[in-house]
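[1] Here is a sequence with its predicted model. Questions after.
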Amino acid sequence: MKRQPFNDSLILRWLARCMLLLIVWLPDIPARAQLEVFDESPGDKDMFRSSTLVNMQTVQTGVPGSWEFHIRHRFGYVKADQSLIRNFLGTDGVANIRFSFQFPLGSRGMLGIARTKSGKTYEMEGKYRFLDQSTDNRRPFALAVYVNVACMSDDFPPVSQFAYFGDGRQRFTYELAHRFSYSSQLILARKFKERFRALLIPSFQYYNLVTPGYQNHRLGLAAGGSVALSTKASVVAEYHYRFGRKPENGLFPATLGIEFGTVGHSFSVFVSSSQALNTQQLEWSTPYDYTNGEFLIGFNLRRTFWKKAKNEKG
């Protein structure tokens, strides 16, 4: 087993301060009318209908004066044969699900909390968009940063009493720090004409504890896009490449689906090759062999709630 050098107590204190800031600051954000702050046909500042494409982050951070509830659900594994019907599109299989709440910080920032079924994982995430694409193309793309800290709360798997850390000297015992993993991402987005929007995301993931033979860190590069079919529907696609050690089957996670959106919500349904629901898990997962007809069906749901202004009654 390999151990990490990060100081998790500092990270936890930083997260506590961020949450305190969120609780104190959010109630003072003025409410705005829905149609004034969100256009069903996104412009340069509203390139995408949600803060996520499918698994990829977008440059969206939500609307000031609101908060968002997200559900990400992945049904069980199926194959393009009779099991597709026998397992009823994968709904009979083991599913994975993630619930999250996101709170805009001004017009460019966001803080969120989440819980994922896999590993009984609790997460805190933050995003900040510091560059918007300009209509005159002087700024040809939008730019944002995203960070995620996850804590696995499930039971650790049993290990032999003769297990040692990677140095081969100290006998291995589980520690609180081993439950944590981290992700940081640089999000580049560009709108091409009126219908096509593209995403490119280099990312860095770090697990405090990995199995022997694996590195604690991993670099990834994700690419995705959205093609508008109308003001309320788009085709979405993603592909996640990782550097270094590749999945056992030599394939990388891929997704193809369709997204629907209105002022207050968005909904997407898709086929994907991975059940992972955060970037750390996604970059460490071995996807299903989609070249052999293996896949799963999933959906994402985002619902936006607007807060009432202080002088608004009822």
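    Looks like it arrived, so ask away.
[2] When you work out contacts or count neighbours from here on, use the C-alpha atoms and nothing else.
    Fine.
[3] So in this protein, which helix runs the longest?
    helix 8-25 (DSSP state H).
[4] For the following helix or strand past it, which residues meet the burial criterion?
    Using DSSP states H and E, the helix or strand that follows helix 8-25 in sequence is helix 34-37. If you call a residue buried by 16 or more other Cα atoms under 10 Å, then helix 34-37 has these buried ones: Q34.
[5] Show me the contact partners of the helix or strand that comes right after helix 34-37.
    With elements assigned by DSSP H and E, the helix or strand that comes after helix 34-37 is strand 66-74. Under the contact criterion Cα atoms under 8 Å, 6 or more residues apart in numbering, strand 66-74 has outside partners 31, 62, 95-104, 275, 277, 296-307.
[6] centre of the chain versus strand 66-74, how much separation?
    11 Å (Cα atoms, centre = their mean, to the nearest Å).
[7] right, and the helix or strand after it?
    The helix or strand immediately downstream of strand 66-74 is strand 78-79, counting by DSSP H and E.
[8] Just the buried residues of whichever helix or strand comes after that following strand, please?
    Note on strand 78-79: by DSSP H and E, the next helix or strand toward the C-terminus is helix 83-86. Buried residues in helix 83-86, defined by neighbour count with 16+ other Cα under 10 Å: L84.
[9] and the direction of the following helix or strand past helix 83-86 versus that of strand 66-74, what angle?
    Next helix or strand after helix 83-86 toward the C-terminus (DSSP H and E): strand 96-105. If you take axes from the mean of the first three to the mean of the last three Cα atoms, to 10 degrees, strand 96-105 sits at 160 degrees to strand 66-74.
[10] A further structure is provided below for comparison with the first:
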Amino acid sequence: MTRLLLLLFIGMFPMTLFAQLERKLENENQPVELIFHAPRHINLLTVEPLSKKSMHFAIMHTFGTLDGGIENLFGLDNGANIQFSFEFALSEKLSLAASRSSRDKVYNVFGRYHIFQQTQNGNLPFSLSVAGGGGVNTSSYDFLPESAPNFGERMSYFGQVMLARKFSPKIAVQVTPMMAYFTDPRPVYQIEGTENFYLALGFSGKYKVT
């Protein structure tokens, strides 16, 4: 009889009891997951780290410009520049990579380091990562009337900073300041005929539809 009365009493106040069963994160300072779904977003590196001892293989390509019109199928008829890239994570923060591009037969090596990640409690409002590396142009340069460049003139270097924030389960945005330097003195790599140094700012965004 006592047990029956106790069960009836509990049944009268279900909301009061369940309100006390609040769900809380064991670690409220843990990183936000999946700001992006891969270490690359289109052709930009992202703040998304690889798991330790995991590898990411990417095939990327770009075509011609849209102003070719329907005759060139808005750039698709132009030859694609294709890059194969392998990235391996030495730790949760550091990864090393190597890639090869079809244009100018460029081989690159680079590293990516994740300084800190956005946290779920908002103590860190965004994620910050950096990347940098160098490459060598192995094209034959048979088409040039002058002599081919030496090894030092074939080198190029790049660096970039990735700042990203996940605003909601659906929306994430990244801003990527970057630089590139080409040692080749030929005008094809120069800005206004005098510079080989490039600065750029990349924007990347994700919207989760479903």
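    Alright, I've got the coordinates. These numbers come from a predicted model, not from an experiment.
[11] TM-score them against each other, please.
    Remark: TM-score between the superposed chains equals 0.74 [TM-score structural alignment, normalised by the length of the second structure]; 174 aligned residues with a Cα RMSD of 2.3 Å.
[12] circling back: and the contacts of strand 66-74 of the first structure, which are buried?
    Buried members of the contacts of strand 66-74 of the first structure, scored by 16+ other Cα under 10 Å, are 31, 62, 95-104, 275, 277, 296-304, 306-307.
[13] dump the residue contacts of the aligned residue in the first structure for I42 of the second structure.
    Aligned counterpart of I42 of the second structure in the first structure: V54 (TM-score structural alignment). The contact partners of V54 of the first structure, by Cα under 8 Å, 6+ apart, come to V236, A237, E238, T255, S268, N300.
[14] So which residues of the second structure form strands?
    40-41, 44-45, 55-62, 81-89, 94-101, 106-116, 127-137, 155-166, 171-182, 197-207 (DSSP state E).
[15] right, and these - which one's nearest A148 of the second structure?
    The closest of the strands of the second structure to A148 of the second structure is strand 127-137. By Cα to Cα, the value is 11.2 Å.
[16] Who are the packing partners of the closest one?
    Applying 3 or more Cα pairs under 8 Å, 6 or more residues apart in numbering; DSSP states H and E, one finds that strand 127-137 of the second structure makes contact with strand 106-116, strand 155-166.
[17] Just want the angle from it to strand 94-101.
    Going by the same axes, to 10 degrees, strand 127-137 of the second structure makes 40 degrees with strand 94-101.
[18] how about strand 127-137 of the second structure, aligned to which bit of the first structure?
    Alignment of strand 127-137 of the second structure against the first structure: residues 142-152, by TM-score structural alignment.
[19] can you list the residues that contact the matching stretch?
    Here stretch 142-152 of the first structure makes contact (Cα under 8 Å, 6+ apart) with 57, 59, 119-133, 179-190.
[20] Have a look at how far, on average, that stretch is from the second structure.
    With mean Cα distance after the TM-score superposition for the first structure, stretch 142-152 of the first structure departs from the second structure by a mean of 0.8 Å once superposed.
[21] The lengthiest helix in the second structure: how far from the chain's middle?
    The longest helix of the second structure (DSSP H) is helix 2-12. In terms of Cα atoms, centre = their mean, the centre of helix 2-12 of the second structure is found 58 Å from the chain centre.
[22] Any buried residues in that helix, and which?
    For helix 2-12 of the second structure, a neighbour-count test (16+ other Cα under 10 Å) marks nothing as buried.
[23] Could you do stretch 107-122 of the second structure as well?
    Buried residues in stretch 107-122 of the second structure, defined by neighbour count with 16+ other Cα under 10 Å: Y107, N108, V109, F110, G111, R112, Y113, H114, Q117, Q118, T119, Q120.
[24] Give me the contacts around that stretch.
    For stretch 107-122 of the second structure, using Cα under 8 Å, 6+ apart, the contacting residues are 28-32, 47, 49, 93-101, 124-138, 165.
[25] what's the closest non-adjacent residue to G257 of the first structure?
    In space, and not counting its chain neighbours, G257 of the first structure is closest to F270: 3.7 Å by Cα to Cα, 6 or more residues apart in numbering.
[26] isn't the one you found right up against E238?
    No: with contacts counted by Cα atoms under 8 Å, F270 of the first structure stays clear of E238, the gap being 10.7 Å.
[27] joint contacts of those two?
    Common neighbours of F270 of the first structure and E238, using Cα under 8 Å, 6+ apart, are T255, L256.
[28] The closest residue to K45 of the first structure other than its chain neighbours and P157 of the first structure: what is the separation?
    In this structure, K45 of the first structure finds its nearest non-sequential neighbour in D132, 6.2 Å apart by Cα to Cα, 6+ apart. To P157 of the first structure, D132 of the first structure is 45 Å away according to Cα to Cα, to the nearest Å.
[29] And L22 of the first structure, by the same measure?
    Computed with Cα to Cα, the distance linking L22 of the first structure and P157 of the first structure is 36 Å.
[30] And these two? Which one has more around it.
    Taking other Cα atoms under 10 Å, L22 of the first structure and P157 do not tie; L22 has more neighbours (17 against 6).
[31] Please pull up the equivalent of M162 of the second structure in the first structure.
    Using TM-score structural alignment, M162 of the second structure pairs with I187 in the first structure.
[32] List the contacts of that match.
    By Cα under 8 Å, 6+ apart, the residues touching I187 of the first structure are Q57, T58, V59, A142, L143, A144, V145, Y146, L199, L200, I201, P202.
[33] For stretch 180-194 of the second structure, measure first residue to last.
    End-to-end span of stretch 180-194 of the second structure (Cα to Cα): 15 Å.
[34] Fine, thanks again, bye for now.
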